[in-house]
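Enquirer: Just the structure for this:
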Amino acid sequence: MTKTITFACMHFSIAFGVVYLLTGSIMIGGAVALIEPAINTVAFYFHEKLWNRLERRRHVRRARLPIPLSA
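Expert: Below you'll find the model as predicted:
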């Protein structure tokens, strides 16, 4: 969870900075910085869960493979 929170903080800062530089508006920069990274952070959490599941499946498959005999 700590990784997700620090990712969110970084993302909020970047989103605000980019939008503020593009628009010059603190209000629009703040709105985008709250909405877009919040959605992205939730997506990142599920993305990590999916990748962890895929990694576990890959390890299980490798463990089940027969050991090849040397020629």
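Enquirer: going forward, measure contacts and count neighbours with C-alpha atoms only.
Expert: Will do.
Enquirer: Look up the closest residue to Thr41, ignoring the ones flanking it.
Expert: What sits nearest to Thr41 in space, not counting adjacent residues and going by Cα to Cα, 6 or more residues apart in numbering, is Ala8, at 5.9 Å.
Enquirer: Could you also give me the structure for this second sequence? I'd like to compare it with the first:
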Amino acid sequence: MAAFARNNLPTLKKTGSYYVMHILVAAAVAYAVTGNLLMSLTLSLLEPTVQAFAFFFHEKAWQRLSLRKAARAAAA
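Expert: Below you'll find the predicted structure:
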């Protein structure tokens, strides 16, 4: 697990900062829509948590794509 974290540290940091920003935005929007603090906090924690995991794997897929393009360019 430590090797995984070390190998993916930049992406994990980016994912973490995105997560915090997303929670703040989601809480503000949810509160504006519902007017209910508890509901806005619940929504703002649930949806960004799922999004953070999706973002991490999305970012890794784009990195792989970039590496493949670079390898093809170097081979040509």
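Enquirer: where does the TM-score land?
Expert: Remark: TM-score between the superposed chains equals 0.88 [TM-score structural alignment, normalised by the length of structure 1]; 65 aligned residues with a Cα RMSD of 0.6 Å.
Enquirer: residues in contact with stretch 9-20 of structure 1?
Expert: 25-26, 28-30, 32-34, 36-37 (Cα atoms under 8 Å, 6 or more residues apart in numbering).
Enquirer: check which helix or strand covers the residue nearest the centre of structure 1.
Expert: Centroid-nearest residue in structure 1, with Cα atoms, centre = their mean: Phe44, separated by 3.0 Å. Assigned by DSSP states H and E, Phe44 of structure 1 belongs to helix 26-64.
Enquirer: Mean deviation, that helix versus structure 2?
Expert: For helix 26-64 of structure 1, the mean deviation from structure 2 after alignment is 0.4 Å (mean Cα distance after the TM-score superposition for structure 1).
Enquirer: Ala74 of structure 2 -> structure 1?
Expert: Taking TM-score structural alignment for the superposition, Ala74 of structure 2 sits opposite Ala63 in structure 1.
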